[in-house]
Structures are given as structure tokens and as C-alpha cells.
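J.: Task: produce atomic coordinates for the following.
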Amino acid sequence: MNNTTNKHLRILREPLKSQDIAVPLKSLGRHIAKCLRKRQSVRVPAMRASELGQVLRTLELKRAYA
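T.: Model (predicted):
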């Protein structure tokens, strides 16, 4: 077996604007941030990659304005 490693190609995309994020996913991000501050566990439901990206972007925005 070869010792060569294949690097994964990272696709660079423009960051999401806050008005492009769906309202339910925004509220889930705010809920996660609130539970994180209170040190409570959070149940994150299964979701598609695009939805997860929107929740993560909400958390980034929440952290930037905190």
C-alpha cells in the first residue's frame, strides 16, 4: 500500500447572509447558544447539510454579536 495521502478539495463558498437563513433554523441556533451559556445539554435533530450550515452560521453570528 502507498503512503501517499490524497488531500480533499475544499469548496470555498460565500458566507450566508443573516437574512438568507430560515427562521426556524435561526431560532434553533439561538436556542443552542442559550443552552450553551447555561451549560445545559441540547438535542440537535437530524438535518440536511444545508440546514446544518445555516444553524452553524447562526451560531457564528450570535457569537460575533455577543
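J.: Please make it C-alpha for all contacts and neighbour counts, starting now.
T.: Fine.
J.: and residue 53, how far is that from residue 15?
T.: Taking CA to CA, to the nearest Å as the measure, residue 53 falls 10 Å from residue 15.
J.: neighbour count winner among these two?
T.: residue 53 (16 against 9; other CA atoms under 10 Å).
J.: Only the buried residues of the helix or strand that one falls within, if you could.
T.: For residue 53, the element it lies in under DSSP states H and E is helix 49-65. Buried residues in helix 49-65, counted by 16 or more other CA atoms under 10 Å: 52-59.
J.: run this one through as well so I can compare:
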Amino acid sequence: MKSIEASIMTVTEAYVKQLTEEAEGVKRQQRIARGCIAAGDVDRNLRALGRHIAGCARKGKSVHVPAMCVSEWGHVLRALELTRAMA
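T.: Below you'll find the predicted structure:
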């Protein structure tokens, strides 16, 4: 039988210093806080899509959500909020 010697491996000080220097150079993305979209400002078509999604969710059906840009997605989410608030 071979005897295996147990040892604890530790990180060298130079490696830790290198990691902290790399972490300082990383630029974090800032989140832009935007205001709420007023109920009257929501696009009619996107509001209808929000009502459709809410109705399908209530019935337990799946829904195909088309690709859209971020501003359109915000309108759909606001329409969903309004639909759920009314129900």
C-alpha cells in the first residue's frame, strides 16, 4: 500500500494580489432607473398583447411572445400590471 500524505493547499499572496487588481479594473454596468409608464401612455397594440397574455395565463395556456425591443417590452409589462390590478 502506498501512503498518501495529506496537505493543505493555500493560495499564494501574489496570486491573491493579482486577482484583486483584475477585479478593480472590471467596469460594472450601471442600471438606469426609469419612471413608471402612465396608464394612458401604453400603446394600444401592446396593451392588447398584455391582456392576451394575462388571459392565457389565467386559463393555463402557453403564449408565444414575439421578439420586441426593450421599450415595447416595458409597455407589455406595464399592461400586465394594469390588467392584474383591474382583476
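J.: Show me what residue 45 of structure 1 lines up with in structure 2.
T.: Here residue 45 of structure 1 is matched to residue 66 in structure 2, going by TM-score structural alignment.
J.: so which strand or helix has the corresponding residue of structure 1 for residue 48 of structure 2?
T.: In structure 1, the residue paired with residue 48 of structure 2 is residue 27, using TM-score structural alignment. In the assignment (DSSP H and E), residue 27 of structure 1 maps to helix 23-37.
J.: Next: residue 30 of structure 2.
T.: Short version, using DSSP H and E: residue 30 of structure 2 is in no helix or strand.
J.: So what does it match up with in structure 1?
T.: Using TM-score structural alignment, residue 30 of structure 2 sits opposite residue 9 in structure 1.
J.: Find the centremost residue of structure 2, please.
T.: Closest to where the C-alpha atoms of structure 2 average out (CA atoms, centre = their mean) is residue 31, at 11.3 Å.
J.: ok, now how distant is that one from residue 38 of structure 2?
T.: Residue 31 of structure 2 is 21 Å from residue 38 of structure 2, by CA to CA.
J.: Switch the buried residues of helix 49-65 of structure 1 over to TSV; also include distance to residue 33 of structure 1.
T.: Converted to TSV, the buried residues of helix 49-65 of structure 1 look like this (distance: CA to CA, whole Å):
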residue	distance to residue 33 of structure 1
52	14
53	15
54	14
55	11
56	11
57	12
58	9
59	7
